[in-house]
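Peer 1: Everything below, folded, please.
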Amino acid sequence: MVADKGKLEIDEDNLREINEFLLRKDNPLVDEVLKIIDKYGSVDEINRKAEEAGRIDNLMNRLEKKKSPFVKDLEWLKRKRDNEAFVSVEEFRRKVLGKKVSSMEFDDSFAVTLEISALNFFPWLIEEARKSIRNSEVMPARFIRVRSMKEQVEDDDILAFAAAMHIIGASYVQTLDTKGTLLGPDGKPINVHLSGPETITGYFGGVGNPNRYPLKWVDEFLHYYTEYGLRQVLNVNSG
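Peer 2: Next comes the predicted model:
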């Protein structure tokens, strides 16, 4: 039995209501979002800034100007990648399965991604790379970071880590400092549903965050997007 595609149609009245909500003059949320965007330029300007900021050569240049000790580690990582020092998937399979690997078929549509959560300090990545090379282990390809963004800026970890992701071809996500688990002036999480029976609702769904915080998320994300080319962030929790 083929499902009725007609059921997927969005009612025009519903679309009209959404448009009216977004465009009405007394919508402070949309107005504030647009003001924040204007701080960083037009959409094209914002994307251009992010593209430039996230380029590996620009990231490395910024580290070199700061005389960062991370530069030598990144250069080492690049050499190892170029010299194919890391074990390939085929080599790793043979190491684990032995001779029988030749008679086996692998369905890459079921491929998995090895993720590290959390990796908060760049030097650990270099240690992981050394260990992967030494033991012929597969290098992770996805990293979650939950360290304070401001701290990462202060010690240039944010630049080094972004450059390393380019070098090894991995993806990563950062956690915003204005995240929903942030402690407020009273020492309690800003999300009213945390630390109570509704914790799962608040932690994973983000329900219960103060209304002003989506604006903080937009502002903080656009800052790091245009300054460092950061493309993925966590906002309602730390991973």
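
Peer 1: Please count neighbours and contacts with C-alpha atoms only from this point.
Peer 2: OK.

Peer 1: now the helices: where do they sit in this structure?
Peer 2: For the chain, the helices defined by DSSP state H cover 12-23, 28-40, 43-53, 56-65, 70-82, 89-97, 122-135, 149-154, 157-168, 199-205, 213-228.

Peer 1: Could you pull up the residues touching residue 58?
Peer 2: Residue 58 is in contact with residue 52, counting by C-alpha atoms under 8 Å, 6 or more residues apart in numbering.

Peer 1: no wait, residue 101
Peer 2: 93, 94.

Peer 1: I'd like the distance between it and residue 92.
Peer 2: 10 Å (C-alpha to C-alpha, to the nearest Å).

Peer 1: Which residue would you name as the spatial centre of the chain?
Peer 2: residue 173 (1.7 Å; C-alpha atoms, centre = their mean).

Peer 1: That one against residue 225, yeah?
Peer 2: No - the pair residue 173 / residue 225 is not scored as a contact, 11.8 Å apart, by C-alpha atoms under 8 Å.

Peer 1: run this one through as well so I can compare:
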Amino acid sequence: MTDLKEMLKIEAKDLDIVNLLISNPDNAQVSALTDLIEKFGGVEAINEKAKQARNPETLMQKLKEMGSPYVADLEWLMEQRDNKAFISMEDYCKNILGEDADIASIDSSKAVTLEISAMQFFPWLIAQAKQAIEKKELMPGRIIRVRNMAEQVKDDGDIMATALAMQIIGATYVESLDTRGTDGGNIHLGGGPETLSGFFGGIGQPNDYAIKWAEEYLHYYTNYGIKEVLNINSGTILLGY
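Peer 2: From the prediction side, this is the model:
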């Protein structure tokens, strides 16, 4: 009988080929990426800037300095968290299954993550939080954002308010960068069935867009501490790794 696990092993010679591809000075994409990283100050400086930008105190201070109307909402959200206003999983289960339910017997290995897709405007999150508290619903723990990034920055600090709110409620979230072909760069995003293949498959995406995507990511990573962004094709996935 064939040992399938042995067949799945990656041979050293195959890894050598990958290393040769990455380190090849003629590899334009990798060279452009390393140049871009140096442009932003190098790996350590980039991560330190992102750490400072993501700091809750830093985000709140910037929002206060710009007079953002979202400060009050964020302070309210922190109060709700500290006062344990959101329903616990145990109490939620009792509400669904009854007070006498054996909560310990629930198979948590099959747990799911509640996700909002997409949460475009910060006030929507506050509305969701108020509803969750009032109706004793679970607060989603995963947020997807597909709003124009530049627009978020201009909208009273929406981008920073969201980054801070995610840390307050302990949720994960992902942004969608503007460099995804919807700016006219992808010739297949004209509507109809080809739109789906063009958006998700990256068909028709210009070769230089992967580097543009990486540069936009580093901008928002270092300025707002945004860790997760959607990638759109093989090129951005490669550079993301």
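
Peer 1: For the two chains, what TM-score is obtained?
Peer 2: With the length set by TM-score structural alignment, normalised by the length of the first structure, the two chains reach a TM-score of 0.89; 232 aligned residues with a C-alpha RMSD of 2.2 Å.

Peer 1: Can you report how many residues lie near residue 124 of the first structure?
Peer 2: Neighbouring residues of residue 124 of the first structure were enumerated by other C-alpha atoms under 10 Å; the total is 11.

Peer 1: Show me whatever sits in contact with both of residue 173 and residue 225 of the first structure.
Peer 2: Shared contacts of residue 173 of the first structure and residue 225, defined by C-alpha under 8 Å, 6+ apart, are found at residue 231.

Peer 1: circling back: got the contact list for the residue nearest to the centre of the first structure?
Peer 2: Neighbouring residues of residue 173 of the first structure by C-alpha under 8 Å, 6+ apart: 143, 144, 145, 231, 232, 233, 234.

Peer 1: rewinding a little: want to throw the helices of the first structure into CSV with distance to residue 189 of the first structure?
Peer 2: Shown next, in CSV, are the helices of the first structure (distance: least, C-alpha to C-alpha, whole Å):
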stretch, distance to residue 189 of the first structure
helix 12-23, 30
helix 28-40, 23
helix 43-53, 31
helix 56-65, 34
helix 70-82, 35
helix 89-97, 43
helix 122-135, 28
helix 149-154, 18
helix 157-168, 25
helix 199-205, 10
helix 213-228, 13
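
Peer 1: State the number of residues packed around the residue nearest to residue 29 of the first structure when sequence neighbours are not counted.
Peer 2: Excluding the flanking residues, the one nearest residue 29 of the first structure by C-alpha to C-alpha, 6 or more residues apart in numbering is residue 215, at 7.9 Å. Counted with other C-alpha under 10 Å, the neighbours of residue 215 of the first structure add up to 18.

Peer 1: What does residue 215 of the first structure correspond to in the second structure?
Peer 2: Matched by TM-score structural alignment, residue 215 of the first structure corresponds to residue 211 in the second structure.

Peer 1: close enough to count as contact, that match and residue 32?
Peer 2: Yes - using C-alpha under 8 Å, residue 211 of the second structure is in contact with residue 32, at 7.1 Å.

Peer 1: how big is the offset of the longest strand along the first structure relative to the second structure?
Peer 2: Determined from DSSP state E, the single longest strand within the first structure is strand 171-175. Superposing on the second structure and averaging over aligned pairs (mean C-alpha distance after the TM-score superposition for the first structure), strand 171-175 of the first structure comes out at 0.4 Å.

Peer 1: End to end on stretch 37-45 of the second structure, go ahead and measure it.
Peer 2: End-to-end span of stretch 37-45 of the second structure (C-alpha to C-alpha): 10 Å.
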